[in-house]
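Trainee: return a 3D structure for these sequence lines:
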Amino acid sequence: MIKVWDYIPEYKKHRKEFLNAIDEVFKSSTLIFGPKLIEFENKFKKFVGTKYGLGVGNGTDALYIAMKALGIGVGDEVITTSNTAVPTVTAIVNAGATPVFVDVDKYYVINAKLIKSKITKKTKAIIPVHLYGQACDMDEINQIAKKNNIHIIEDCAQSHGAEYKGKKTGSLGDVGCFSFYPTKILGTYGDAGFITTNNEKIYDKMMRIRFLGMERKKMSSGHWNGQYYAVEHGTNSRLDEIHAAILLIKLKNLHKSIKKRQKIAKVYDKELKNTDLILPETNKKNKHAYYVYVVQHRDRDKIISELIKKNIHLNISYPWPIHIMEPYKKFAKKMSCFKCNKCNYTCLDNTNLFSKKIFSLPMYPELTLKDQLYTIKSIKKILLNLN
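Mentor: Sure, this is the predicted structure:
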């Protein structure tokens, strides 16, 4: 079977190293907030290129904690895209704010030129989602944010190692939020997340929020006599020692993994360029990390069903835009079209169109050339029959 993503080959390759690292954690008697987490925080923030970084429970928590640290809550609006994973919007709503949707461009990321029309007095932040491994147009987004005195929270769940003008995502706004969900470019074998920033005050506040509002530095130094004391309202979101140990191993190989993804993408580009698939484009300002390789075709569902018969299993990222999902329709109707007073989401045309055509081809570093070429051959044959 050929899958769109598979962790087993990687696990087999590094199994002994993973198990040794986990065994080391168990023997240390420290499972939470220990040396592995500190080491990983130091190394990953250096990889991203920021002064500060902290591990959290998952990517959704990362976004939520960032918003709470920036004072975003009830009555505030946060601009983002509807062509994203649900957690982007989940975090906004959980923070008490209202998501405001902007359409995407040909690169599948938020169209920076359309952001201005959605800014109101209630706008407190923009969450650009660096989707599929490619960065948003951060120069224009930063200019808009600076002019309107609003924050930028980068959603980097799909862009570990991706770059915009030579700078890595996660270092381009006020805060960068990462997910280490298993499928990610840098993923662990469970849930975990990370937040980056260059602002010390924001970092200190996020450190408190992730640990139930407690100030660990003061507790350990004898303040309040070392007692269990919350400085402010927080949450419980921790990247544990086991996942930190696994991520330290995988971080060492991240550069090679991204190179392999880019190599796989080049094969797709070359072999599928003369078909009627619409292939992904890369913004010239970007270094694409290829979390997924997304293509478009009007007969997507037929292609996917035919590939299943050949034991090739693909997926769609994402078949349902957020603004048409039941829990979030109210935000789209209220906010997305308030400038044009329409309720058919015509201001999200690309988002609507792409959702009906996009699907992802197999993409992970251990994908063999044999399996990739078989997938390509199968797709070409199906496309020929469709014509």
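Trainee: contacts, neighbours, all on C-alpha from now
Mentor: Fine.
Trainee: residues in contact with residue 272?
Mentor: 279, 376, 380 (C-alpha atoms under 8 Å, 6 or more residues apart in numbering).
Trainee: cool, residue 240 as well?
Mentor: Residue 240 neighbours (C-alpha under 8 Å, 6+ apart): 31-33, 37, 57.
Trainee: among these, who's most crowded?
Mentor: For these, neighbours were counted using other C-alpha atoms under 10 Å, and residue 37 has the most, 25 neighbours in all.
Trainee: against residue 56, how distant is the residue nearest to it when sequence neighbours are not counted?
Mentor: Setting aside the residues directly before and after it, residue 37 is nearest to residue 244 in space (C-alpha to C-alpha, 6 or more residues apart in numbering), at 5.2 Å. Computed as C-alpha to C-alpha, to the nearest Å, the residue 244 to residue 56 distance reads 10 Å.
Trainee: second input sequence below; structure requested for side-by-side comparison:
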Amino acid sequence: MNEQHTTTFPKWPAFHPDSLRDVIEPLKSGEVNYWTGNKGREFEDAFAKWCGSEFAISCSSGTSALHTIISAMDIGPGDEIIVPSYSFIASSYAVLQAGAIPIFCDVSADHTINPDKIEALVTKRTRAIIVVHLYGVVCDMRPIMEIAERYQIKVIEDAAQCIGGQYYNQKVGTLGHAAAFSFCQSKHFTTGGEGGMITTNDENLAWECRSFRDHGFDVKHKLALLEMEEKEKYIHHRVGYNYRMTEIQSIIGLNELKRFDDWNLLNRRKNAFIYRECLSQCQYIESLPLDTPDRQNAYWLFPIVFDQSFDEQRTESVYKKLVEKGIPVTKVLWPEAYREKAYTDLIGFGKANFPFHSSEYTDPQSVQYDNQICPMAYSLSKRTLNLHLHPTWNAEHIEKCASTLLGVLAEIHGDNHGK
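Mentor: From the prediction side, this is the model:
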């Protein structure tokens, strides 16, 4: 039987009050499309300025942002991209969507791609490395950028879970050659359920991203035509998709960005500090996310890794007891993507299952996913749970989660040492 709970956890997302007013205007005017209003370009400019990048290109999702970057880099059939096995499926699916092959790399104990494991995976087909700042934990970027420079390959940041993270005082999203952010329902903030953003300092890449996102339009030419209030029949210069963001999404994004540093990210970091204060001495916890002089995390979630005595069954027991006690908690998220059916059974596009079975473009050795294992990702998959720390929460909510977890650990071990 469930216990009685006195703590109510505020839900997330919670929208800026101004958005409830501001989204009415495009509904009244009918200017709801990216090209009929001006809020889309305003949001892009504001995000670029906030991030410290030269250019920002809004998209319909974080997944479409990744797909756009990869395709704009002219990566496709015959190419390979190194990706961490421990990430949401979109990080590797975007590679397949471009016709390339994902090569899975193991992670470090902090849940992010292990720089020491990357170089052994580089082949003549390798065109890029995707780094994922998982859970809001910032990757160790310097050794990764050194590898990329050595082999003349690109680095793409998947920053979907790390808005506001910093590496040596430089914001995530400006550390590689391009980055993809997500504004999905559960992320640091959402632009109304879905949304994404690309950042880059490469002007040519930015134009290619704008084109791919917009049916392959020659966007620079299209902007010039808009200035002259003219149109041409044929201005599609490449294959592309419709990945544009709407005006209403952009309005919501602008309002969330205004309060991000001083409220959203500030509260997440305060809450992370409280978790560390409460949990750092627990003998059953092996690691917690930490800020260091070189890396300041953005804390989408707060991943907790239990010690080596934990297996999948014991971690599951902790999870169930926390849920029973009304604590918001999430299991380990996507540690071994190569175990997905699409990879084990090589189910690609069409009857040919492209690109997995392409004799022309794909190395058969690269797609033997059913034999793959990433040892650290596998170990973390059995010992990790995620506590929440939304900016709408305060110290009472965080302390409630932490004290309940310590109580559950003590209960499972039959002692008081969990506390």
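Trainee: about what we covered before: pipe the contacts of residue 240 of structure 1 into TSV and attach secondary structure per row.
Mentor: What follows is the contacts of residue 240 of structure 1, written out as TSV (DSSP: H, G, I helix; E, B strand; the rest coil):
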residue	secondary structure
31	coil
32	coil
33	coil
37	helix
57	coil
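Trainee: let's have the residues you listed in CSV, adding distance to residue 318 of structure 1.
Mentor: As requested, those are exported to CSV (distance: C-alpha to C-alpha, whole Å):
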residue, distance to residue 318 of structure 1
31, 36
32, 35
33, 35
37, 33
57, 24
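Trainee: now the two most distant members of those residues.
Mentor: 31 and 57 (13.7 Å; C-alpha to C-alpha).
Trainee: which residues does the closest residue to residue 3 of structure 1 other than its chain neighbours contact?
Mentor: Counting by C-alpha to C-alpha, 6+ apart, residue 3 of structure 1 lies nearest to residue 313, which is 5.0 Å off, once chain neighbours are set aside. Applying C-alpha under 8 Å, 6+ apart to residue 313 of structure 1 gives the contacts 1-4, 304, 307.
Trainee: now swap in residue 226 of structure 1 and tell me
Mentor: With contact set as C-alpha under 8 Å, 6+ apart, residue 226 of structure 1 has these partners: 218-220.
Trainee: right, and out of these, which lies closest to residue 164 of structure 1?
Mentor: residue 218 (38.0 Å).
Trainee: if I pick the closest one, what's in contact with it?
Mentor: 224, 226 are the contacts of residue 218 of structure 1 under C-alpha under 8 Å, 6+ apart.
Trainee: a markdown table for the contacts of residue 313 of structure 1, including distance to residue 354 of structure 1 and secondary structure?
Mentor: Converted to a markdown table, those look like this (distance: C-alpha to C-alpha, whole Å; DSSP: H, G, I helix; E, B strand; the rest coil):
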| residue | distance to residue 354 of structure 1 | secondary structure |
| --- | --- | --- |
| 1 | 27 | coil |
| 2 | 25 | strand |
| 3 | 22 | strand |
| 4 | 19 | coil |
| 304 | 16 | helix |
| 307 | 20 | helix |
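Trainee: which two from those end up farthest apart in space?
Mentor: 1 and 304 (14.1 Å).
Trainee: out of those two, which sits in the busier spot?
Mentor: For residue 1 of structure 1 and residue 304, the more surrounded residue by other C-alpha under 10 Å is residue 304, and the numbers stand at 20 against 8.
Trainee: aligned to that one, what sits in structure 2?
Mentor: Under the alignment by TM-score structural alignment, residue 304 of structure 1 pairs with residue 319 in structure 2.
Trainee: and residue 227 of structure 1, by the same measure?
Mentor: Match for residue 227 of structure 1 (TM-score structural alignment): residue 233.
Trainee: could you say which helix or strand holds that match?
Mentor: Using DSSP states H and E, residue 233 of structure 2 falls within no helix or strand.
Trainee: give the contact list for it.
Mentor: So residue 233 of structure 2 contacts nothing (C-alpha under 8 Å, 6+ apart).
Trainee: if I look at it, how far off is residue 243 of structure 2?
Mentor: 21 Å.
Trainee: what about the residue in structure 2 that residue 315 of structure 1 lines up against, which SS state?
Mentor: With TM-score structural alignment as the criterion, residue 315 of structure 1 lines up with residue 330 in structure 2. When classified by three-state DSSP, residue 330 of structure 2 comes out as strand.
Trainee: out of everything not next to it in sequence, what's closest to residue 330 of structure 2?
Mentor: residue 386 (5.0 Å).
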